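1. Need coordinates for the following:
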Amino acid sequence: MEDTAIFAGGCFWCMVKPFDTMPGIKQVISGYTGGHVANPTYEQVASHTTGHTEAVKIIFDPEVISYKQLVEIYWHQTDPTDAMGQFQDRGDNYRPVIFVKDEEQRKIAEASKQALADSEQFDAPIVTSIEDAKPFYPAEEEHQDFYKKNPLRYQMEEMGGREKFIKKNWQHQ
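-> Here you go, the predicted model:
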């Protein structure tokens, strides 16, 4: 049995490992979604002309890990108060979005977002958007499994503010 989830939380390189290392995850694919151009390239998405956001598509076994658990993992990788990018990655192609494929995913995502807002953990509003899933286009091969292929560059990306933010805001959870 398998299901899918799509999350955008800044650079897709940094969004793979936290999910890829969890039991029940079959595959994490870096790609682009939410835009109006079919089969965009990295350069097109980076030009801010396609409307796409860098995202990860997660294929998972719902008997091992639930969608709700994936949403919780997602929050812990992002700054949910920053609508126009994540950490050093700025612009609409890095915005935080939970892309939902059906009403069940929407209910789970909305409830989780509300619980985060109600927790008053952050001094600013929770601005991560929840949107209907649109076609997902896998990124070029060099962007897949980046943390495995380029560990030093991946570590530099993580040190661009994400790792520090996670430690400060999520480690105590």
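2. Could you use CA atoms for every contact and neighbour count after this?
-> Will do.
3. helices or strands next to the biggest helix by length in the chain in the packing?
-> Longest helix in the chain, counting residues (DSSP state H): helix 103-119. Counting contacts by 3 or more CA pairs under 8 Å, 6 or more residues apart in numbering; DSSP states H and E, helix 103-119 packs against helix 67-75, strand 97-100, strand 129-132.
4. Of all the residues in the second one, which ones are buried?
-> In terms of neighbour count (16 or more other CA atoms under 10 Å), strand 97-100 has its buried residues at 97-100.
5. what sits up against it?
-> 5-9, 106, 109, 128-134 (CA atoms under 8 Å, 6 or more residues apart in numbering).
6. Show me which of those residues are buried.
-> Using 16+ other CA under 10 Å, the buried ones in these are 5-9, 106, 109, 128-130, 133-134.
7. of the contacts of strand 97-100, closest to residue 26?
-> For these, the closest approach to residue 26 (CA to CA) belongs to residue 5, at 11.7 Å.
8. wouldn't that closest one be in contact with residue 55 here?
-> No: taking contacts as CA atoms under 8 Å, residue 5 lies outside contact range of residue 55: 10.3 Å.
9. what helix or strand does residue 134 sit in?
-> Under DSSP states H and E, no helix or strand contains residue 134.
10. again but with residue 4, I slipped
-> Under the criterion of DSSP H and E, residue 4 resides in strand 3-8.
11. Show me what that strand is packed against.
-> So strand 3-8, by 3+ CA pairs under 8 Å, 6+ apart, packs with strand 53-60, strand 97-100.
12. Output those strands in CSV, with distance to residue 74 appended to each entry.
-> Output for these, formatted as CSV (distance: least, CA to CA, whole Å):
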stretch, distance to residue 74
strand 53-60, 11
strand 97-100, 9
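13. Also this sequence, please, to line up against the first:
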Amino acid sequence: MTEKATFAGGCFWCMVKPFDQFDGIEKVVSGYIGGHVEQPTYEQVKSGTTGHLEAVEITFQPEVFPYEQLLEIFWQQIDPTDNGGQFQDRGEQYKAAIFVHNETQRTLAEQSKQELDASGRFTKPVVTEIRDASPFYEAEDYHQDFYKKSPDEYKEDRAKSGRDEFIDAVWEKAEV
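-> This next block holds a predicted model:
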């Protein structure tokens, strides 16, 4: 039996690989969630007018890879204190958020957020929103598995973003 988990963490290109390498993860899809336009395009979402966030939808086997582990990976990919986007990507469409699919996910997400906020790891409060999952729209095909299809562009974009420096500074050693 599988479940879905949906996380927005800035540019979705950078959010696929961290989840896409474990047993129990069946697929990681880039897409858009949380907006008011049906079937939005990348250009529409990028304009910041649809209300959507770039996100990844993960299909996983909870008995093999529990939701709690997905949350741990998620928190280590973002700056949870930044509500204006993530790293070089600014704007509503690049905000970080957890989209929960059921009450168990909500409870676990809220608990992990509270623990992270109380940990003292950050000097500012954790502001990442926990929201109800809404329709998820798959991004265009060229965005799927971008790190595999366009490895040089992926590495260049990721290097420019400042994400890895932040992750290294805050989490010491994190795999991406």
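14. rewinding a little: looking at the contacts of strand 97-100 of structure 1, spot the one nearest residue 24 of structure 1.
-> residue 5 (12.7 Å).
15. Next, count neighbours for the nearest residue to that closest one once chain neighbours are set aside.
-> Excluding the flanking residues, the one nearest residue 5 of structure 1 by CA to CA, 6 or more residues apart in numbering is residue 58, at 5.1 Å. Residue 58 of structure 1 has 22 neighbours, counted by other CA atoms under 10 Å.
16. isn't residue 58 of structure 1 right up against residue 12?
-> No: judged on CA under 8 Å, residue 58 of structure 1 makes no contact with residue 12 at a distance of 11.9 Å.
17. Show me how far stretch 64-82 of structure 1 is from its chain's centre.
-> 8 Å (CA atoms, centre = their mean, to the nearest Å).
18. On the three-state scheme, residue 166 of structure 1 is what?
-> helix (DSSP: H, G, I helix; E, B strand; the rest coil).
19. Surely it is in contact with residue 74?
-> No: in this structure, residue 166 of structure 1 is not within contact of residue 74 by CA under 8 Å, at 11.4 Å.
20. more neighbours, the two?
-> Neighbours were counted for residue 166 of structure 1 and for residue 74 using other CA under 10 Å; residue 74 has more, 21 against 16.
21. mind checking how far that one is from residue 92 of structure 1?
-> The gap separating residue 74 of structure 1 from residue 92 of structure 1 is 18 Å, by CA to CA, to the nearest Å.
22. and residue 60 of structure 2, how many neighbours?
-> Neighbour count of residue 60 of structure 2, defined by other CA under 10 Å: 24.
23. What separation do you get for the closest residue to it other than its chain neighbours and residue 19 of structure 2?
-> Leaving out its chain neighbours, the residue that sits closest to residue 60 of structure 2 by CA to CA, 6+ apart is residue 25, at 4.4 Å. According to CA to CA, residue 25 of structure 2 stands 7 Å off from residue 19 of structure 2.
24. any shared contact partners between these two?
-> residue 58.
25. gap between whichever strand or helix holds residue 153 of structure 1 and the chain center?
-> Assigning secondary structure by DSSP H and E places residue 153 of structure 1 in helix 151-158. Taking the mean of its C-alpha atoms, helix 151-158 of structure 1 sits 17 Å from the chain's own mean (CA atoms, centre = their mean).
26. what's the neighbour count on the nearest residue to residue 144 of structure 1 once chain neighbours are set aside?
-> Nearest residue to residue 144 of structure 1, sequence neighbours excluded (CA to CA, 6+ apart): residue 30, at 5.7 Å. Look at residue 30 of structure 1: counted by other CA under 10 Å, it has 30 neighbours.
27. related to what we said a few turns ago, spell out which residues are contacts of both of residue 5 and residue 55 of structure 1.
-> By CA under 8 Å, 6+ apart, residue 5 of structure 1 and residue 55 have no common neighbours.
28. what's the average distance of the particular helix or strand that has residue 137 of structure 1 in it to structure 2?
-> Per DSSP H and E, residue 137 of structure 1 falls inside strand 136-138. In the superposition against structure 2, strand 136-138 of structure 1 averages 0.1 Å from its aligned positions (mean CA distance after the TM-score superposition for structure 1).
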